[in-house]
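Sequence and predicted model, in that order:
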Amino acid sequence: MNWRKALPFIASVVIIVALVWWAGTEGVLRVLRRTNVYYLIVAVLMYFAGIVTWALRWHVIIKGLGIEVRFRDTLAALFIGVLFNNITPGARGGGEAFRVYYLVKRSNGSYGRLFATVTADRILDLIPVMIMLVIAAIYVYSLGFTGLFAVILLLTLMLVGLTGLATLIITSERRVRRILYMIFNLLARLIPSKIKKHEEKFHNLVDTNIPHFTEGLRIVVRDKKTFLLSTFYSFLTWAFVVLRNYFVFVSLGYKIGLLAVVTVQMIATTVGIISVIPGGAGITEAVTSGVYVALGVTREMAVTSSILDRIISFWLPLILGTIVVTHLGLKPKED
């Protein structure tokens, strides 16, 4: 076993155990025993509904670039992407290349154009997040939680700054090339024996696909139908995310306001994006539990709901993604 790779997951388990101890093991078990399975199933269905609308959003973007691909392949690629997002640092960050790799020979799209669809998908995903962060900030300020308001404001500014910087880079072919060459040269200095032999192939890939990438992004932005429909699916996806968490609370017999769920979900999402732990495992549970307690939820209820929600949104897709990879494989099919 590679202990360095396993360490983040071990750390996440330690954090979860510490949370249960903090909340009181007996209290957490008492809350779990009164779980309404039917409402918990509804929460699971909300998760799958969110995945389907996410896949529909990406599929609309793909079709907007004239790329032909079956929806079931788009959905399978998304599950594979979620799997690798959950085992690499940064929420929803590490799996994007695997999405492209899976679809490139299952469609008529090039690497560059498919990367453009993934990038557009990620940008459109952030529109409802930023809006809900503003709503969350107004909500906690109205309740008098100035400290929490400051945290949300800081996270919002960080997210806007990172998004703005990323947009500035990806909209310029010259800047994209410069960043890619900087990364390649850095890797070549660190591990020359493994990187140098791929230099010619790397240059060919960059020269061929970067123009497709920047052109694809421009097409998505200018196509009003694609932009509006995919944005609609973005809001629908996040509505299902909020409802998933809400029904977890309902399954535990606890009444909670939707605005409280929105607040916690947006803070956890933003922290997860910048987390160095794969998928934000452990960190997300700690953040959601802490914020729920700050909003007046009991410790045992906050921790139990956070763990159940993460079983649905992290561990379940981890298992499903592994099944998809095992059954379908990652290697592109030959024509």
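Received it, and whenever you're ready, just let me know what you need.

CA atoms for contacts and neighbours, from now on please.
Will do.

Tell me which residues touch the closest residue to residue 84 other than its chain neighbours, please.
Take residue 84 and drop its neighbours on the chain: the residue closest to it by Cα to Cα, 6 or more residues apart in numbering is residue 95, 4.5 Å away. Counting by Cα atoms under 8 Å, 6 or more residues apart in numbering, residue 95 touches 80-85, 88.

Farthest pair within the residues you listed?
Of all pairs drawn from the contacts of residue 95, the one with the longest distance (Cα to Cα) is 80 and 88, at 12.5 Å.

If you count surrounding residues, which of those two has more?
Ranked by neighbour count (other Cα atoms under 10 Å), residue 80 and residue 88 place residue 80 first, with 27 against 20.

Please compare the first structure with the one that follows:
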Amino acid sequence: MLLFIGIACVVTLLLLADYKSVMEGVCSIGYRNICILCILQIITIGLINIQWMKISKDIGLNMRFIDALDMNMRGTFFESITPAAKAGGEFAKVMFLRSKLGFSLGEASAVVSFQKILSMVCFLGLSFVSLICFLVIVPLSWEYRSLLLSSFLFVSLLVSVIILSLVFREKLDKFIYLIPVLKKHEFKIKDFLYNFDECIKKLIRNKNSFIFHIVIGIIIWTLFAVKTYYIVLVLGSSIKFSAAAAITYLTYMVGMLPLLPGGLGSFEGSMIILLSSVGISSSVGMVIAIVLRFVTFWFVFLLSGIYLGTKLIIQRRKEEALV
């Protein structure tokens, strides 16, 4: 239902913009440029898979590239159909690591949590710089300034809660055992928390690996800005890469508010407003938002759907052959 509401928001934005100009702009991008953008997105997916493999290796667990790809495709599919907080995708990843790769619940949760923290810390740093630049340099309405600040506070709070829950984990234990329902499963919870703690300690102590993950995280987020800037150049608009990057991060920041699946509607609307603040018309802004959204959301969503669907068909045929 939420997915359809998100699509309705995008359609409404299209109707409010110059529909004919938007469609002409989208068509003017050309298949070659769309393919280049999709290749950049595939490179992004590849780097994320490498990061997952390295995190698993750092705690002494084995994950092949195909395993990381399988997990990411499942996670992407589920997070694409749930609100933008992406809890559904993270849960799917934990379940995959447990059922398919044999990770304990503590190990799987630690790997997923650590990767999420790394990604969000890198994103938060880039968003903070972008936010300061926009609030100081670019003239925006008070309403939109408030939305940007609220979005930043939401993301900051989310990251802070995750980090603090790791730092003050022992105090959290005492709170957990006060809950009667959880007290019945005290042994399982202790085992989970022990495995979780051990994995996190291994990941934090490895300084060189931590730096590697931060660098990879920044490269991954930089590729998102590169895609935006590439679309801007193809459409003949003249803004600096730094401006395109700032708009990209602030748009994703607003899109992370858990309103609609993948931030549909809020993503497109935010990008149009931010692009208009640097002199790009709403129709061109809509083209940029649609193409970027297709490459980073719909293309990946379709890719994950096709991947999982193909795997399911192959599995069914194998089962039928054994009967």
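Noted; the coordinates are in hand. Being a predicted model, the structure only gives us computed values, none of them experimental.

So after superposing, what's the score?
The pair, once superposed, lands on a TM-score of 0.86 when counted by TM-score structural alignment, normalised by the length of structure 2; 310 aligned residues with a Cα RMSD of 2.7 Å.

just to revisit the earlier point, CSV for the contacts of residue 95 of structure 1, including distance to residue 273 of structure 1 and secondary structure?
Below are these laid out as CSV (distance: Cα to Cα, whole Å; DSSP: H, G, I helix; E, B strand; the rest coil):
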residue, distance to residue 273 of structure 1, secondary structure
80, 18, helix
81, 15, helix
82, 13, helix
83, 15, helix
84, 14, helix
85, 10, helix
88, 11, coil
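
Just send those back as a markdown table, with distance to residue 265 of structure 1 too.
Shown next, in a markdown table, are the contacts of residue 95 of structure 1 (distance: Cα to Cα, whole Å):
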| residue | distance to residue 265 of structure 1 |
| --- | --- |
| 80 | 23 |
| 81 | 21 |
| 82 | 18 |
| 83 | 20 |
| 84 | 21 |
| 85 | 18 |
| 88 | 20 |
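
counterpart of residue 56 of structure 1 in structure 2?
Residue correspondence to structure 2 (TM-score structural alignment): residue 56 of structure 1 is matched to residue 50.

That match: which element?
Using DSSP states H and E, the element containing residue 50 of structure 2 is helix 31-58.

got it, and residue 101 of structure 2?
Applying DSSP H and E, one finds residue 101 of structure 2 in no helix or strand.

And for it, the neighbour number?
15.

Skip the chain neighbours and tell me the closest residue to it.
Closest residue to residue 101 of structure 2 apart from its sequence neighbours, by Cα to Cα, 6+ apart: residue 63 at 7.6 Å.

Hmm, the one you found is touching residue 55, no?
No - the pair residue 63 of structure 2 and residue 55 fails to qualify as a contact (Cα atoms under 8 Å) at a distance of 9.2 Å.

who's more crowded, these two?
Neighbour totals were compared for residue 63 of structure 2 and residue 55, and residue 55 leads with 25 against 18 (other Cα under 10 Å).

May I have the residues that are in contact with the residue mapped onto residue 248 of structure 1 from structure 2?
Counting by TM-score structural alignment, residue 248 of structure 1 lines up with residue 231 in structure 2. By Cα under 8 Å, 6+ apart, the residues touching residue 231 of structure 2 are 29, 288, 291-292.

Residue 80 of structure 2 matches what in structure 1?
So, by TM-score structural alignment, residue 80 of structure 2 is matched to residue 86.

Distance check, residue 147 of structure 2 against residue 239 of structure 2.
As defined by Cα to Cα, to the nearest Å, residue 147 of structure 2 lies at a distance of 24 Å from residue 239 of structure 2.

ok but residue 306 of structure 1 is inside a helix, no?
Yes - the assignment for residue 306 of structure 1 (DSSP: H, G, I helix; E, B strand; the rest coil) places it in a helix.

which of the contacts of residue 231 of structure 2 has the most neighbours?
Busiest of the contacts of residue 231 of structure 2 [other Cα under 10 Å] is residue 288, holding 28 neighbours.

which residues touch that residue?
228, 231-232 are the contacts of residue 288 of structure 2 under Cα under 8 Å, 6+ apart.

any chance of those residues in a markdown table, plus secondary structure and distance to residue 5 of structure 2?
Formatted as a markdown table, the contacts of residue 288 of structure 2 follow (DSSP: H, G, I helix; E, B strand; the rest coil; distance: Cα to Cα, whole Å):
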| residue | secondary structure | distance to residue 5 of structure 2 |
| --- | --- | --- |
| 228 | helix | 25 |
| 231 | helix | 26 |
| 232 | helix | 28 |
